[in-house]
Every structure is written in structure tokens, then in C-alpha cells.
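>>> Could you look at this predicted model? Sequence included:
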Amino acid sequence: MDEIQKYLTEELQSAKEEKENLEEQIHKIEIETELICQAIDKIVMNQDATSLVFMSEEEFQGFDGTEIKKLSQKKTALAEEKLRLQQTVSQTARRIAKLERLLKQSTGKLKEDSTGAKKVYNTYEVIYMQEADRQRIARDIHDTVVQGLTALIHKNEFVGKIFETDKQRAQLELKKNNNVIRDSINELRNIIFDLRPMSLDDLGFEKTFYTAIEKIKGTTQMVVKADYLCDTDSMNPIIGITVIRIIQELCSNSIKYSKGTKIQVTIKQDKQNELLILYSDNGEGYDLNKPTDCTKNNTGFGLNMMRERIALLQGKMEVCYKDGELSYTIRIPLDTQKI
């Protein structure tokens, strides 16, 4: 539970800093907008304001009319950016309120535990809240960032203006813009998958498991083999997403630190209705007697969070390094009533 409090505290601090940064950006936009308004007023005051009303479009493009138009366009762009930032601030404020509520609840439950009373907090609910928050982040990225990148298409309007005078350049710019859009959207889809594999809801755990393995294969030259040996694909989504997170963390550590050449991941279901995760690599491993042992006092945040996830699901993890092979055996009960 200490790890959960630490996680919530860090997330809360990060969210508050993000909100302050956004509010500072909004303040700067307001100042810049005010300066633009003053500049426009100054230009208009230096001219015959009456004559501006009767100017044709061609006349307005001349002298100070062009400058007024540029400033007005910039003012509009700043207004749109301010609106976007204000929406993000509102989302961050809701997130802060939620984190403060969760932190207060976890603190109260810790006090109950410290008196020797029976543990009453619902660890299953804690993980559910964490995953619900990740799902929200994935949705926000999709609805805001992707839409923002899609706005790059509007730059094609500029290309349309030069199309008649320089068709070759226009076609080249169009191609570049479209490639940037496609690459950005594909990258964001990968981020969304990491935050919340949507295939878990649509296609089931087995398909999501193999999809995650394929993505891992694309990030390393290590040989990654995977086997799913369960008789059923039916699994509680909270357990499913936790297992995916565990496998991703283990593979990430092997790729970064093991200096090995192969990884083996096997998922089984034993007679006690427990999910059995068998993981191994042929890397350097580590000394299990030292504090770096992930089953003891590892200071790495990733492995600590993985260990916390397993504990919250009432699972167990064993680590062994023998004959040049580091192996993990993780057991997680599939019966949610035991959690």
C-alpha cells in the first residue's frame, strides 16, 4: 500500500505542475493578445478610420491593411490555442481532484491497518481505478492530439494557393504533409495500445497477448518466443491488462539490461485455477542475494510497480538464476473473489 500512496503522490504533484504550466501559457497568450489589440488600434488611429470602411479588398491589402490582417489572423490563432489550453486545464483539474480523493482514501485505510484491524481496502478496486485512468488518458490522446495533428491538413490550403504558380513544389509539400500525418497517427496509435490495448475488449486476451509480443519483437534483435497454453480465452479484463503490463516490463528489462539473445514467455492455467506466467531470458541475470533482487528491495520503479501489481492480485513471484538463465515464475489467482 505504501507503493500505491507513493505513486498517487507523485502523480498528484505531476498533475499540479502540469496545471500550473498550462495556466502560465494561458496568461502569456492573454498578454500577447492584448498587445496585438493595442497594435491594431494604433494602426487604425493613424489612418482615416472612415476610409477603411469603403476600401476594396485590393486596397485593403496595401499599406497598413495587410498588417492589420496579419495581426487579426494571429489573434484568432491565439484564441484557438487559449481555448485548447483551457480545455486541457479542466481535464487536469478533474484528474487532480480524483487523485486527491484516492490519496485521502488510501491514507485512511492505512490508518485502519496500522491499528491491527483487518484490512478492508479493496485491492481489486485500486487496480481498476488505475486502469480506468489509463483508459481515460488513451481516449484523451485520441480525441485531442490526433485531432490536432489532423489539423495539419489545413496547411494544404496554403499549398493550394501556390499550386498554380509552382505545381511541382505544391505536390512535394502535399506529400510531405500527408506522410507526417500518417506517421504521427500511427505513432499515437501505438501509444494508445500501450496505455490500453483495445483488442483486450474486442478480441480477447490471447489475441492481445500475441499482439503485444509482436510489438516487442519489433523493438529488439533478441529472439522472442511466446506460447499461450490456456484452454479458455475468458479472463477478467483487470487481470488480463495486469498480465500484459507484467510481460511488457519483464521484456523491457531483458532488452535493456540482460545482454541476452532470446526471451521465452509461456502462459498456462494450473489445476488450482491460477494463471501461471513462465518467463526466462539467457542474459547476465543478477545476484539474487544483493538488494537489487526484485523480490526484495529493488529501487527500480518499474519492477517495484510490477511487484505491487502482483501483490494486489494476491499473486506470488519466484525468481531463479541458474545455468546462465534468469527465470520468473508468477502465479495469479483467476478467481476474483480471492482478490
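Looks like it arrived, so ask away. Numbering: from 1, shown residues only.

>>> rest of the way, CA atoms for contacts and neighbours
Noted.

>>> Nearest residue to residue 173 in space, please, no chain neighbours.
residue 159 (7.0 Å; C-alpha to C-alpha, 6 or more residues apart in numbering).

>>> Quick check, the one you found in contact with residue 176.
No - Residue 159 is beyond contact range of residue 176, at 11.3 Å (criterion: C-alpha atoms under 8 Å).

>>> Settle it for me: which of these two has more neighbours?
More crowded of residue 159 and residue 176, by other C-alpha atoms under 10 Å: residue 159, with 18 against 11.

>>> what about the more buried one, helix or strand, and which?
helix 155-162 (DSSP states H and E).

>>> Now do that helix: which elements does it pack against?
For helix 155-162, the packing partners by 3 or more C-alpha pairs under 8 Å, 6 or more residues apart in numbering; DSSP states H and E come out as helix 167-195.

>>> Can you name the next helix or strand after the helix it packs on?
helix 199-202.

>>> list the contacts for the nearest residue to residue 199 once chain neighbours are set aside?
In space, and not counting its chain neighbours, residue 199 is closest to residue 208: 5.7 Å by C-alpha to C-alpha, 6+ apart. Residue 208 makes contacts with 197, 199-200, as judged by C-alpha atoms under 8 Å, 6 or more residues apart in numbering.

>>> Comparison target below:
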Amino acid sequence: MADRLGEIMKKTLLAIETGKEEIFHIAETSRTETQRLTQELAQLRMDISETIKKVDQLHKLDRKMRQHLMEVSRDFKSYSEKEMIESYENAKETQVQLQLYEAKEYQIRARRDEIERSLRQMMVTIERAENLMSQISLAINLLQSGINEMTQDQNLEKQQEVALRIIMAQEEERRRVAREIHDGPAQNLANIVLRLEITEKLLELDPKQAKIELQDLKTLVRSNLQDIRRIIFDLRPMALDDLGIIPSLRRYMDNFQSTYKIECEFIVQGREKRLLPAMEVAIFRLIQEAMTNVAKHAHSEKVKIELSFEEDITIARIIDFGQGFDFNAVLENPGEHFGLIGMKERVEMFSGQFSIISPTGVGTTIELSIPYKKEENLE
């Protein structure tokens, strides 16, 4: 029976992985189509602008031709037959041109509106595909975990619960990084490509404006590079390996203060120690998660971070001066505060202590303490 169930789970896993590839293909196709439509939309907007100018010119010319035709009709004795015919034909030709350009303007506007609707639908499709891929990834991980447990003949409920929480945390982190890249560098790069194509056309029509556009693009590229470096730093601060946790935290707080306009005060107490890499990463991530919560929920203008190196323990405190919240209610119903639960579990994995003091309207103090063995001290 177990073998049969294992075989079914493997086939199910294969089918889900195939479906995930199809969804990924749909998302990538939608992104490509979105980029194409965005380029077409930019061109249409330029065409609309030029057509509107032409229609305005033809309206003025039409009024002039009509006025001249009325003068010819009133004083026809003063004009030759040839002049009268020419005046009529010019007025008629102007009317025809005006009607043609008005029809062109209507068609371009209709196409523009259609593309804008398609772009909105594409964005919804991409978002749904990304969410679905995340859910499928979670399902795949769960199935793989289940298959491994059956293979190893393990069926411990606690291990399954911890594994599920780890998987959910990993998927949430992947979604966060994907959203950050999609909303930041990916969008900016698509915009840069589009504006470069427009600048190519401007080089022939208006070199001066093209030069201004290139200067703006240079600024945008530099800003995009800063965003990419920040994302890389958030994923794995390279300074953490080379210099340790203090320089890494100082750099993170500089970025945090610049991004969220929240004043950061960093206090180090005791003699700094180089901890085991896993502990340094854990402390950095815990402080990072706490700071993210401050930015999202605290409504505080300042945050204070204290890091204390004691004889056999490292203590970190993150103190904000915002609105506070009921932590007991969060424990009973985590909802969107899964990050706090994850912080508590991560601290407990290192045999540490985690506490939150958060009186409503006063602010929040998060304290975590992680012990280390003497042989682990890397001074």
C-alpha cells in the first residue's frame, strides 16, 4: 500500500512540475507580449500627437478655404471660371484630407485604448501566474518532503510542521525577491530599452532632445544599479563574511534610513566577537525582519538597535516608538504577522530566548538572546 501511494505521489509530482513549466511559459510569453504592447503604445502616443497637430492645421486651412470660397461665391464676377473651379477643388481637397486624418486619429485612439486594456489584462495574467507558481512550488516541496519521509520511513508530526514552516518561509522570501526585482530593476530595464529606442529616433529629428534623454537614462541606469546592489546585499551581505556582523548591520541601516526615511540609532555594547557564520546570518536576518516590520507597521520616525556581546550570550534589541500592537493576539492568530512567529522559531532553533513588549500607542521592543559555546567564540 505504501509503495502504491508513493508511486501515485511521484506521478502527481511529475504532473505538477509539468504544469509549473507551462505556467512559467505563459508568464514569460505574457511578459514578452507586454513589452511589445508597451513599445507599440509609446509609438501610438507619438502618432496621436502628430495626427492631432495635423488635424488642427487642416481645421485652420479648412476654415480659410471655406472663407475664400464664400468670397468667391459672393463676388463671382471678380473671378475667372478657372479661379472659381480651383477654389472649389482646394476647399474640397482640404475637407477630404481633414476627414481622412480625423478618421486616422479615431483609429489610433481606438487602438491605443485597446492596447491599454490588453496591458492591464496582461499584468493581471502575469501576477496570477506568479502567485500560482509560488503555490505550485509549495505543493512540489510538500510532495517531495512527503516522498522523502515515506522513503526514510519517517512520519513525525513535529518534523512535518517545522518543514512546512521552513518551506513557507522560503517561498515567501522568493516571492519578496521576485516582487522586488519585478517592481524595480526589471521594470526599469524595460523602460530603459523603450526609451533608448525612442532616443534612436530622436537622434535624427532632435539631437538636442536626444542628448537630454541620454543624460536622464544615464541617471536611471545608475539608480537601477544601486537597486540591484541593494537586493544582492539583502540576499546575502558580502560584508558579513569578510568583516562581520557590525559593519554589515551599519550598512544595512544606512540603506534602511535612506529608503524609509526612518532615523536609525545603532548601539554596540561589550567586546565584539566573530560568531559562527550561521549565528551571524541568523542575528542579521532577525534584525532585518524586525526592521522590516517597523517600516511596514510601526509608524515610527525612529528606531534604536542595541547589540550586546556578553560572556556567553549575544543580545539584540530593536526598539521603535510607534503605535505598538497586541503580541498575544498575533500568537493566537498569526495572519499577516507570520514573520514574527518565524523570528521566535528561529531564535529557539539556537536555544535562545525571544520576547516582545508592545504597549499600544507607546512602541515596541523586540529582544532576542542567543547563547554560544566558548569553543564557538571566534575572537
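Nice, thanks for sending it over. Treat the numbers as computed from the prediction; the structure is a model and nothing was measured.

>>> Could I get the TM-score for this pair?
Here the superposed chains carry a TM-score of 0.55, computed using TM-score structural alignment, normalised by the length of structure 1; 248 aligned residues with a C-alpha RMSD of 4.9 Å.

>>> thinking again about what came up before, how much does the helix holding residue 159 of structure 1 deviate in direction from helix 167-195?
Helix 155-162 of structure 1 and helix 167-195 are oriented at 180 degrees to each other (axes from the mean of the first three to the mean of the last three C-alpha atoms, to 10 degrees).

>>> So for helix 155-162 of structure 1, what gets flagged as buried?
With burial defined by 16 or more other C-alpha atoms under 10 Å, the residues of helix 155-162 of structure 1 counted as buried are 156, 159.

>>> again with stretch 307-320 of structure 1
Buried residues in stretch 307-320 of structure 1 (16+ other C-alpha under 10 Å): 307-317.

>>> what's it aligned against in structure 2?
Aligned using TM-score structural alignment, stretch 307-320 of structure 1 spans residues 344-357 in structure 2.

>>> Might you calculate how far the strand or helix carrying residue 98 of structure 1 sits from the centre of the chain?
Assigned by DSSP H and E, residue 98 of structure 1 belongs to helix 64-114. Distance of helix 64-114 of structure 1 from its chain centroid, counting by C-alpha atoms, centre = their mean, to the nearest Å, is 17 Å.

>>> again, but for stretch 197-210 of structure 1
That offset, for stretch 197-210 of structure 1, works out to 18 Å (C-alpha atoms, centre = their mean).

>>> And stretch 331-339 of structure 1, by the same measure?
Its chain's C-alpha centre and that of stretch 331-339 of structure 1 lie 28 Å apart, by C-alpha atoms, centre = their mean.

>>> Check stretch 25-42 of structure 2 too.
Relative to its chain's centre, stretch 25-42 of structure 2 lies at 17 Å (C-alpha atoms, centre = their mean).

>>> Show the contacting residues for residue 332 of structure 1.
So residue 332 of structure 1 contacts 274-276, 310, 313-316 (C-alpha under 8 Å, 6+ apart).

>>> Shared with structure 2, which of those?
Checked against structure 2 using both residues aligned by TM-score structural alignment, their matches' C-alpha atoms under 8 Å, those keep these contacts: 274-276, 310, 313-316.

>>> Can you list the residue ranges for strands in structure 2?
263-270, 302-309, 313-320, 353-357, 365-371 (DSSP state E).

>>> Please list the residues outside the shortest one that contact it.
For strand 353-357 of structure 2, the external contacting residues (C-alpha under 8 Å, 6+ apart) are 327, 344, 347-348, 364-370.

>>> ok, of the residues you listed, which one's closest to residue 300 of structure 2?
Closest to residue 300 of structure 2 out of these is residue 364 (9.8 Å), distances taken as C-alpha to C-alpha.

>>> The closest one: neighbouring residues, count only.
With other C-alpha under 10 Å as criterion, residue 364 of structure 2 counts 25.

>>> Am I right that it is in contact with residue 317?
No - contact criterion C-alpha under 8 Å: residue 364 of structure 2 and residue 317 do not qualify, at 10.1 Å.

>>> If you tally nearby residues, what's the number for the aligned residue in structure 1 for residue 288 of structure 2?
When structure 1 is aligned by TM-score structural alignment, residue 288 of structure 2 is paired with residue 248. Neighbour count of residue 248 of structure 1, defined by other C-alpha under 10 Å: 18.

>>> How about residue 81 of structure 2?
Per other C-alpha under 10 Å, the neighbour tally for residue 81 of structure 2 reads 11.

>>> What's the separation between it and residue 93 of structure 2?
18 Å (C-alpha to C-alpha, to the nearest Å).

>>> swap in residue 41 of structure 2?
Applying C-alpha to C-alpha to residue 41 of structure 2 and residue 93 of structure 2 gives a distance of 31 Å.

>>> out of those two, which sits in the more crowded spot?
Just comparing residue 41 of structure 2 and residue 93: by other C-alpha under 10 Å the higher neighbour count belongs to residue 41, 20 against 14.

>>> for the closest residue to the more buried one other than its chain neighbours, what are its contacts?
Among residues not flanking residue 41 of structure 2 along the chain, residue 112 sits closest, at 6.2 Å (C-alpha to C-alpha, 6+ apart). Residue 112 of structure 2 makes contacts with 41, 44-45, as judged by C-alpha under 8 Å, 6+ apart.

>>> Residue 17 of structure 2: which of the residues you listed is nearest?
Nearest to residue 17 of structure 2 out of these is residue 41 (C-alpha to C-alpha; 35.5 Å).
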